[in-house]
Every structure is written in C-alpha cells, then in structure tokens.
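# Build me a model:
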Amino acid sequence: MTHLTRRATWRWIPRILATALAALTVAAGLALPAHAHASLIGTDPAEGAVVAASPTAVTFRFNEPVTLPDRAVQVFDAAGAPVPADAAAADAVVTVSLPGGLSGTYVVAWRVISADGHPIAGSLSFSVGAPSPHRIQPVVADAPSWVAVPLAVVQVVLYLGLFIAVGLGVFGAFVLPEGSRVDRLRGVLTRVGRYGAGVAIVAAVASVGLTVADQQALDPDGLLTLRAWTGATTDQLIAVALLIAGVLTVGADASLASRSKRRLVVGVGAAAAVIAPAVTGHSRAFGPAWLVIATDILHVLPGSVWLGGLIGLAIVLAGTRGRPNLGVVTLTRFSTLAAGVLAALLVSGTVLTWRIIGSWEDLFGTSYGRLLLSKIVLVAAASGVASWNRFVLLPQVTGGATEGPTRRARGQAEAAKGRNLLRLGRLVAIEASILVVVLGLTSVLVDQSPRSSGQAVATGRTIVANAPLGTSLTALATAAPGTVGRNVLLVQIQDAGGDPVDTAYPPTVRVRSDAVDLGAVPVVSQASGTYRGVVVLPSPGSWRIQVSLRLSEFENPVTELVLDVS
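Below is the predicted model of the structure:
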C-alpha cells in the first residue's frame, strides 16, 4: 500500500475527532446542574406546620430509596443557630432525631442521594407552640455548581471512548474480512480502538471523583482529598470495574490468530463494557427493573456498534482506494449488520421511552423530554443518511461491472467504483458526525430528571394520608400544595415494611367530598409502586381518595384515605 493511501486512511480520524470536540462543546453548553430523579412525597410535620408539643423526630418520605451523604441534615433555630440532630435513612424514609424542649420555629435543611446516584436537596420549616416572631435565615452550603459542566464533559468523553472501543472491536471481529490484505487496516482499527479504551478508562475514573464531589457538595479543592475518591458507592465501583475490564478485553483480541477466538473475546468484553452504564444509569429507578436495565444494555450495545462501525468503515474505505473490491465487501457486510442495529435501537429506545417518560406532559414539558425529542430527530437524520447509503449508493458500488474487453475498460470500471466508494465514505463520515452529537445529548440526558413531578411536593405544603389496602399492602396518598385549586396527587402502594412495590396493574383513584364527586383521576407510573395524577380541588375541607387495586382476577382490594385541604 502506498504512503499516500496510508495518509488517506488516517485522514478520517482527525475529522471525526474534531466532530467529537464540537459535541463536547454542545454538551457543555447544554449542561445544567444535575437534577435529582427522586421526589419528596411527604414529611412529618408538614411544611409550615405548627405543632403543640416538641416532636422527637422529623421524617421525610421519598418515592424511592435514598442514602445520606456527609452532613446530610442540618437543623437551625429561629436565630439561625445549629441544633444538634442525628439523621438515618431506611429505604425511602429519612428520620431526623431532635432534642427535647424545642420551642419556636425551626428549619431542617436536608440533602440525600437518590437510587440512581443523583443528589436532591431541600428544606422544611415548622414551629413548636407558635411561630417565632423574628427569624434569621440560616446559612446552608449550596450545591456545588462548578461540577455540572466538567461532569457533563467527562460523561461525553466516557461514552465516546466506550463506543469507539466496543464498536471498532465488533467491526474488526465480525465485519472486516480475513486475509493478509487487511492486516494493516486491522492494526489501524486496533490502535484507534485502544485509544478509545484509554480515553474511556480515564474518563470513568474521573467521573468517580466528580460524582462524589456532586453528591457530597465538595468544592474543587475537595478533588485533591481522599474523600472524593473513597466515597464512591458500590454500584459506581462495579460500573468502573466492568468498563475497564470490558474495553481492555475488547482491545486484546488482535493478538489472537483464530477468528472464532477473536469473536468470543470481543463478545465477552463488549458485554461487560456496555453493562457498566446501566449499573449507575437512571433507568434502574423505573420498574420493572429487570426490563429497563436489560433494555438499557441492549440500547447501548447497538449504539456502540453503529458509531464505532461507522468510524471503522470510514477508515477502511479511505484505506482501500486502490482496491475497491475490498471496500465493497466490507461495506456490504456492515450494511447487513446495520439493519439489525437500527432495529434493535428502535425497539429498545421505544421501550425505554415508554418506561421512563411518564406522560406526554413530561415528554414536551421537561428538559429531559425536549432533549430526548432532539435526540430522536438526530437519530432519524442519521438513519436517513444510512438508508441512502444502503439503498442508493451501495447498489451503484456493487452493481458496477469490473470486467471488460480491454484493460482500459476494466480500469475505467474500477475507477468509477472507487469514486462511488469515495462519495459513500464522505456520507459515512457525516453519519458518524451526527451520531457523535447524539452521544453528546445522551450524556446530558443522564443528568436530567425524566419526570416533572415532585417539585411541588418538595417545596410546598404537603398533605399526607395512608390506609391499609387488603391484607398486606398500604396505600399512601399525598397532595401538594394541599390547597384549593390544582394539586399534584401521588399514590404509592407499599408492602408491610413500608417499601414501594410494583403492581401488575395501576390503581384506580377516585376523588370526592361530601358535596362533589370528581370521579376517577387518571394516574401514570412515577416510579416503582408510585403513581402521579393532577386534580383540581374546588373547595376546602375533607376530600376522600378512594384507591382500588386489581391484584388478580378475584382480588381487588379498596381503601379510602382522607386529605384535609385548606
């Protein structure tokens, strides 16, 4: 192969890396402070409550299990002075133990970590006896705003490195033809894949420190302390270990002479690597867990095969200009694989959207939903380019005759095929560039809250009630802001231990008072065992929330809860 062809082979790599840099810029611009995926659904006492006697504890109930970081809860009196208090988390309930003899107004500032690793913070005020006439706003450490942009950039780099490493590994093992003619190209693919693996490993390690800094509200100097690197959760450490082991395994396949062994090694490594994002992703917070986690894995794998395969295809097409037949064979093989990849992405993406997006309101009314729509548009554009390549340009390349009565005719046919391959290679680069931007959007999506609920519950007055449902379940209902007008209604089905449980069918929720029957309120799945609806309450007083739940063909327990609306 000539020196010119070698330069052509590498010429595609800077172009795609330049597009990756542009995607990093887009992601940094889109990055917002990390939004939690847990929601506060009830407190005792309620926000703004005035209680007669000093409570022994304050409880916070969330819609999913939470954990406590360092300095998770701080209690302040009306003068802004700290009050000694201890906090403990048990599944979805945080209990703050208070000293005795309290009087006046108090503020409880809290910060917890949701099941998917994202922090959520807020405050609760209540009074004992009577509100204090004079109150000083306590000084509470704000969430670290500096970490949002670097964490988003690191996530883009991580996904890009992961997709390049896995995608090029699969391309080399399952698409690239065998033979000594492609040994140099295989070496190029292996080197680029290993560069991607190295980038993914560095980004994964960096993400651990940045994530802990986000969770523990550390300042930038905190990254230089052991606290930022020893505070990772077990899930985070497992995810990093899987990713490192996976990409290193994929990169080791080039030393194997047997194609079957290479495919086995790449398959095992790719499986381990693509499991890593699902271990810490937000999809695991939505039920059923086995379905969304498995679907998340089956979404990442074809995505990496698509993007990494396009990069590999661009390298091969640029490196086989003097041998168009090799490029045609590789292109045909990849086109066959790409059809299955697109189908897998469509199915898995549809399932994830169905489980994670709770309603049309969440799809069009949240940052997550709007970014998801942008991602869908870009994927559709990339699919359009892929379809043009497959059904328009590929037949032109494979259908061109290379035989002729004279050497000149054969040369002209080969030259025409080479020109068509060059055109197709340019479109492949465009397709890969679109997918890199999609990757940037994906990295931002993981820090957005998929659903809009919980905000009113966490910041306004919340009224709470619960009642037994059947022999072993409990129904919990909350309404926020608990006043006349529009209220966010959350209904959670709990087991005997107070944990939310998945049900085969959503509950039927009806709302009525002595004077007005509002009928059934539509509810959508909010999280495991938790359902959300919106109801407009026309008058104050006692409102009865009837909850019925079909458990089987013959079992349909019904209970009624009373909420007092002001």
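
# When you work out contacts or count neighbours from here on, use the C-alpha atoms and nothing else.
OK.

# And stretch 482-490, what's buried?
Buried residues in stretch 482-490, counted by 16 or more other CA atoms under 10 Å: 482, 483, 487, 488, 489, 490.

# Which of these sits closest to residue 242?
residue 490 (36.9 Å; CA to CA).

# what's the host helix or strand of the closest one packed up against?
Here residue 490, judged by DSSP states H and E, is contained in strand 485-494. Helices and strands touching strand 485-494, by 3 or more CA pairs under 8 Å, 6 or more residues apart in numbering; DSSP states H and E, are strand 473-480, strand 530-537.

# after the strand or helix carrying residue 325, next one along is what?
Residue 325 belongs to helix 324-356 when assigned by DSSP H and E. Past helix 324-356, further along toward the C-terminus, the next helix or strand under DSSP H and E is helix 360-365.

# in that following helix, what counts as buried?
Within helix 360-365, the residues that count as buried by 16+ other CA under 10 Å are 362, 363.

# just stretch 143-154 next, same as before
Neighbour counts over stretch 143-154 (16+ other CA under 10 Å) mark 143, 144, 147, 148, 149, 151, 152, 153, 154 as buried.

# ditto for stretch 189-204
Using 16+ other CA under 10 Å as the test for burial, stretch 189-204 gives 189-201, 203-204.

# got the angle for the host helix or strand of residue 305 vs helix 324-356?
Following DSSP H and E, one finds residue 305 within helix 289-319. Orientation check (axes from the mean of the first three to the mean of the last three CA atoms, to 10 degrees): helix 289-319 against helix 324-356 gives 160 degrees.

# Check the offset of the strand holding residue 490 from the chain's centre.
In terms of CA atoms, centre = their mean, to the nearest Å, the centre of strand 485-494 is found 25 Å from the chain centre.

# I'd like the structure of this one too, to check against the first:
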Amino acid sequence: MLRFLARLALIVVGCAALAGPCLAHAALVGSEPVEGSVVAASPDTIRLSFNEPVTPLALKLFYPDGRSVEPHGSAQNNDLIVELPATTDQGTYALSWRVASADGHPIGGTSMFSVGHASHRSAAAAPSSSPAIAVPIWLARIGVYLGWIGGIGGAFFLTVIAGRRPPQADRMVVALLGLGAIATAVSFGLQGLDELGSNLADLGSTAVWSAGLQSRYGETLGLGSVALLLAAVALRCRRRGLATGFATASLLMVAFAMTLSGHAGTAAPIWVSRPALALHAAAATLWGGSLLPLLILVATRHECAAPAALRLSAALLPTIAALVLSGATLAVLQGVTVTNLMETGYGRLLACKLALVLVMLALGALNRHVLVPRLATDGPAYGRHLRRVLAVDVCLLLAVLAVVAGWRFTPPPRSVAAMEAALRHRQMLHIHTDRGMAMIELGDRGSLDIRLSGADGRPMPAREVRVSLANPASGIEPLQRHATRVEEGRWSVDELTLPIGGAWTLRLNILVSDFDSLSLEGTLMVP
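Reported below is the predicted structural model:
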C-alpha cells in the first residue's frame, strides 16, 4: 500500500515538474483592418489577434475579382501577421485563415475588409473540415485510450500488483498495446487531415502527416508511443524490480502525455490544471487498466487472483479519491456549472460520463466489501459472481472511453464563453473613407448605435441618415430604416429585428446638406 502511494505521488510530482507553459482554447478577438471595415488604401499586412498564441496552417487571400493567392503569415505572441501583396484593386478582400491553437485544435474562419468601397459579392467562404473524418477521428481516439488505459494500466497491474499471472492475461494486454499503437499511428494522419481541412482521400499526402507530426496533439501521440513500448518491455522482463520500473515509467509518461494537448490540460491556471489532469489520467489508468486483467485472473481461477484482488481493492480507495478530486477540479476550471451542464455538448457528455462512473463506483464498492472478501475466504468457486461484475465493469469502461473521445469535438464552457465574447466584440463595424468615418455597434436588443465623424475626426453634422441592411447570400432584400438623431454626430436605430445571423451588408446614406451626401458601406457580423 505504501509503495503504491509513493508511486502515485511520484507520478503527480513528476508531471507537475515537467508541466510547461500552455494557454486556453484559441478564439479570434480582433483584426486590423477591423472586420467589415472600409479603408482608403490597401494595407501592407493584416493582423489577426487571438486570445492565445497560434500556429498558422493555411492562408488564402481572395481579391475582389475572385483571384486568390497564398500569402505568408507569421505568429508574433498572440497575433498572426499576414503579409499582403501590393495591389491597387478596390473592393472587398477576404482572408481565409486556418490556425492551430495551443491545445492542438485547428480553428478557421474568414476575415473581410474593403478598400475604397465594398464589393457587391464576396468570393470566399470560411474553410470547413469534411464531416467524413469525424467518425474516424473518434474511433481512433477510442483505440488510443484502449491502448493507453487498458494496455499500459493493464501492464502496470500485472507487473506491480499481480506479480504472477497466466499467459492469457499477458496476451490480452499485449493485444491492447498493439491496438493502441495502431490507433496512435493512424491518429497522426487524421490530425493532419483535420488541421489542413482535408478529406480522407488526402491521407496519403506527405503534407498531411507532416502537419499531424508537428501538431500539439502530435507531441501527445509521440510520447504515448514511447509509453506503449515501455509497457510492452515491462511485460517481457523476468526480473520483478526491472519490470516494475518500466511499468511505472510507462504510467508516468502517459499521464504526462495527456497534459500536452486537449481542453483540460490548457485551462488556466496551468499550474493547477496540468497536475490535476496528470493525476486524473494516472488514477483512471490504474483503475481502468486493472479491470480486464483481473477478470482474466478470476475467470481462469489463477492462484494469485484473490491476493491480487485484495491488493487492488486496497489501492483503489486512494485512487478513486484522487480521481474524484482531480476530476472536480478540472470541471471547475473548464467552466462547468449546474446551469450549463445540460445546456452544452461538453456538459452533456460530462453528465453521461459521470452517470457511467457512478455505476462503476457502486460495482466497485460491491467488489470491495462483498465479492473480493468472499473470493479470498471461500476460494475460486465463488469467483463467478465477481467475474460477472467485472465483465459489466469492462463494458462500462468502454462506454466511458467512447464518451470521453467525444470531447474532441465539443469545446468546454470556458471556450464557448471566450468565443461568444469575441463574437460580441466583432458586432462592431468601422467604416473609414477620405470624407468621413462611421462606427456602428449592434446592441443586444437589436439597436444600432451610429457615430459619424468627418475626416478631421470631429462629429459630422448631418440632416438625415438612412440605414440599409441586406443579406444577399440568404436571399434577403435590403431592410430600410431611418435613423434617429441623438446628438451631433450620433444617430440610432431602435427595435431592429434581423431574421437570421451571419454577415449583413450595411449601407449608410448620409444627407449632409441639400447639396451634399455621403454613402458608406461595410459588413456587419450578426450573432
């Protein structure tokens, strides 16, 4: 028991010491030129600002006439600087971008601005990944978890807790390690497909595999591959001490590997989230990985089944305590509350996982207090009851892994909140021309706040302001509204109801005097 606690402490301390800097899930928070703005001359660069450092994956700039180029982009702290070719073309430009965030997840979008005036039509749309790769990514993630938790955890159980074991147990754990190795290798390519927005037909491309290898998740997969190898070596070692060392190193390595990417390991503060995730991963690997080997020991009526079950039962109490404590910590850091638990995809998956784990805990209590003591006192003949419960436990574990793999596609509440904040920030439109400027803000209740200024920056006097909003992509003709004057240079439109969200073309027709008028146009993002 003391040895087990010492190893568990070593895992946690090691992961905390190795933890490096990493930030939260990326979200675009601003751009320069401002999204939807109209500028007088073509800028030399476009600056995209994120809430964390990103790595550029793919960039494509669309000209007003539909031509496209692939500009060079470089990351500077939280900004992505894109160098634009020299051009005098006027109209709307669209920069299609795809980047990898610090947690390894690719995100993409399209940022638009106009030079001189807005075009009637935009040539570009935001890139999107093929839904066809979602299922292979999910299946591969389940295979990775089976290899890492079932294989590495199983090797730790057989070499450290069980000691002697039948050859069937070794063969089953080696099979899980092999499955994990295959799934890990395939995951490199699938990650590359997802980052580049490619389809399964491009899986043979060198660029796809290179992108997967260089990604943040690629680091996790690489370290996990080494952990799988160490677990296989541990099973083959004849010396108990050496096998224990390899198995412990494998468990330590896979626990640290899981902190290198993903949502949970990138929540702030890092000094809390990464050790908590390492502890959670280590505890889950110890508990989950021991179920199938113990089932084999009991099913084969091996002589070490009862002693191994007793040792595991004693070790699981602190393991489950660590699992619950670390899991609760991670849920809080991810922004999960009672309110959003069932309102978000992440929360619903968490609720499903909790329900499955609670059933496993109930079965574990039955094992600890009833079935395992009976097995030790009444002999292998009583093992059939324990065998049935362990079989159910293994099925529940598989369901848990399938649910956890679904988190790959669902951002946590904290990331959703950051994205919504970024979207609220982008509900502002700045139009700048040689004759005047307009700052338009869309309010929460459908109101438009319009601030007009002249070329000198002073409030622009105007006699009348008419607003036109259209969404040609959705077949919505222009909505016409008269703005109400609030004060010099400030106008408003109240109770403006837009049927759908997306990019709306906004035009201001400003009557400066009986003999002078000004027209300004830009794109307003509506949630």
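
# Quick TM-score on the pair, please.
Aligned and superposed, the two chains score 0.72 in TM-score terms (TM-score structural alignment, normalised by the length of the second structure); 415 aligned residues with a CA RMSD of 3.0 Å.

# hmm, back to that, would you tell me which one of the helices and strands packed on strand 485-494 of the first structure is buried the most?
Across those, averaging neighbours per residue (mean count of other CA atoms under 10 Å) puts strand 473-480 on top, at a mean of 24.

# Residues contacting that strand, please?
If you take CA atoms under 8 Å, 6 or more residues apart in numbering as the criterion, strand 473-480 of the first structure is touched by 41-42, 456-457, 460-469, 487-496, 498, 545, 547, 559, 561, 563.

# hmm, which of the residues you listed are the buried ones?
Using 16+ other CA under 10 Å as the burial test, the contacts of strand 473-480 of the first structure include 41-42, 456-457, 460-466, 468-469, 487-495, 498, 545, 547, 559, 561, 563 as buried.

# which SSE is residue 94 of the first structure in?
Residue-wise, residue 94 of the first structure maps onto strand 93-97 under DSSP H and E.

# Residue 481 of the second structure corresponds to which position in the first structure?
Using TM-score structural alignment, residue 481 of the second structure has no partner in the first structure.

# Give the helix, strand or coil label for residue 481 of the second structure.
Assigned by DSSP: H, G, I helix; E, B strand; the rest coil, the conformation of residue 481 of the second structure is strand.

# ok, now the one 5 residues further on?
Using three-state DSSP, the secondary structure recorded for residue 486 of the second structure is strand.

# repeat for residue 55 of the first structure
Under the three-state scheme (three-state DSSP), residue 55 of the first structure adopts coil.

# For it, give me its contacts.
Residue 55 of the first structure makes contact with 98, 100, 102 under the criterion CA under 8 Å, 6+ apart.

# So for residue 305 of the first structure, what's the nearest residue that isn't a sequence neighbour?
Leaving out its chain neighbours, the residue that sits closest to residue 305 of the first structure by CA to CA, 6 or more residues apart in numbering is residue 167, at 4.1 Å.

# Run a quick neighbour tally on the one you found.
28 (other CA atoms under 10 Å).

# now do residue 413 of the second structure
The number of residues packed near residue 413 of the second structure is 22, by other CA under 10 Å.

# Could you measure from it over to residue 341 of the second structure?
Note on residue 413 of the second structure: its distance to residue 341 of the second structure, by CA to CA, to the nearest Å, is 9 Å.

# between these two, what contacts are shared?
Here residue 413 of the second structure and residue 341 have residue 347 as joint contacts, going by CA under 8 Å, 6+ apart.

# Show only the entries of the contacts of strand 473-480 of the first structure found in strands.
Among these, the members found in strands (DSSP state E) are 41-42, 463-469, 487-494, 545, 547, 559, 561, 563.

# what residue of the second structure takes the place of residue 197 of the first structure?
Match for residue 197 of the first structure (TM-score structural alignment): residue 177.

# same deal with residue 441 of the first structure?
In the second structure, the residue paired with residue 441 of the first structure according to TM-score structural alignment is residue 403.

# and if you look at residue 277 of the first structure?
Checking TM-score structural alignment: residue 277 of the first structure goes with residue 258.

# For burial, what's the neighbour tally of its match?
For residue 258 of the second structure, the count of nearby residues is 24 (other CA under 10 Å).

# hang on, isn't it packed against residue 218?
No - with contact defined as CA atoms under 8 Å, residue 258 of the second structure does not count as touching residue 218 (11.2 Å).

# which helices and strands does the helix holding residue 305 of the first structure pack with?
Counting contacts by 3+ CA pairs under 8 Å, 6+ apart, helix 289-319 of the first structure packs against helix 3-30, helix 148-174, helix 183-216, helix 259-280, helix 324-356, helix 407-445.

# what secondary structure does the closest residue to residue 485 of the second structure other than its chain neighbours sit in?
Spatially, and ignoring its direct neighbours in sequence, residue 485 of the second structure is nearest to residue 491 (4.4 Å; CA to CA, 6+ apart). Assigned state for residue 491 of the second structure: strand (three-state reduction, three-state DSSP).
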